[in-house]
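Trainee: below is the sequence, then the predicted model.
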Amino acid sequence: MNRDAVTQAASGGGSPVFISILCALLVMGLVQVVRPQLLWKMNRNLQRGWVKDPDATEPTSKGYAMQRVTGLLFLAVATWMLVQQI
């Protein structure tokens, strides 16, 4: 590992490209927490060619709750990473 890269990363001042990617990921995580059904609808359209019944793959209410929990964890990590970069 390059020492200069480590010290530059530790000193803050992250790349604007990386910060914008983190912001986009934060929006996706927020959608997963607020309306996980929207992500499933997008995924359902991707499954049409090779899944016999895409509507049968819809998660149950417990599945959506699990997606929300996972989204909250993802938001926490992505927010922490964004704060570290700014």
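Mentor: It's in. Numbering: from 1, shown residues only.
Trainee: when you work out contacts or count neighbours from here on, use the C-alpha atoms and nothing else.
Mentor: Noted.
Trainee: residue 58 against residue 38, yeah?
Mentor: No: under the criterion of Cα atoms under 8 Å, residue 58 lies out of contact with residue 38, with a separation of 11.2 Å.
Trainee: next up, a second structure to put side by side with the first:
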Amino acid sequence: MTQNPALQMASGLSEGNPFVILFLCVFLAVGLLQVVRPQLLWRFNRRLQTGWVRDPDGTEPTGRGYAAQRVTG
């Protein structure tokens, strides 16, 4: 019995590297966090900006900016 090549590829990926699966899960979690609560990521980003941005608080979006960010993803 011959299998579909796409099915063979999909079954081969299930035995893949666990680090790839972990990376994809973290990537998905950060993406969901970006849509649901972007303020949390912005607070983390603020700490990264303190060395080279004069006023990190001045670059934070307003409430409307966060709403637009949720709509656009």
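Mentor: Perfect, I can see it now. The structure displayed is predicted, hence computed values, not measured ones.
Trainee: after superposition, how close is the helix or strand residue 69 of the second structure falls within to the first structure?
Mentor: Secondary structure assigned from DSSP states H and E places residue 69 of the second structure in helix 63-72. On the superposed models, the aligned residues of the first structure are on average 2.7 Å from helix 63-72 of the second structure, with distances taken as mean Cα distance after the TM-score superposition for the first structure.
Trainee: the first structure: which residue goes with residue 65 of the second structure?
Mentor: Under the alignment defined by TM-score structural alignment, residue 65 of the second structure is paired with residue 63 of the first structure.
Trainee: from residue 47 of the second structure, how far out is residue 38 of the second structure?
Mentor: Distance of residue 38 of the second structure to residue 47 of the second structure, given as Cα to Cα, to the nearest Å: 15 Å.
Trainee: which of these two has more residues huddled nearby?
Mentor: More neighbours surround residue 38 than the other of residue 38 of the second structure and residue 47, with 19 against 10 (other Cα atoms under 10 Å).
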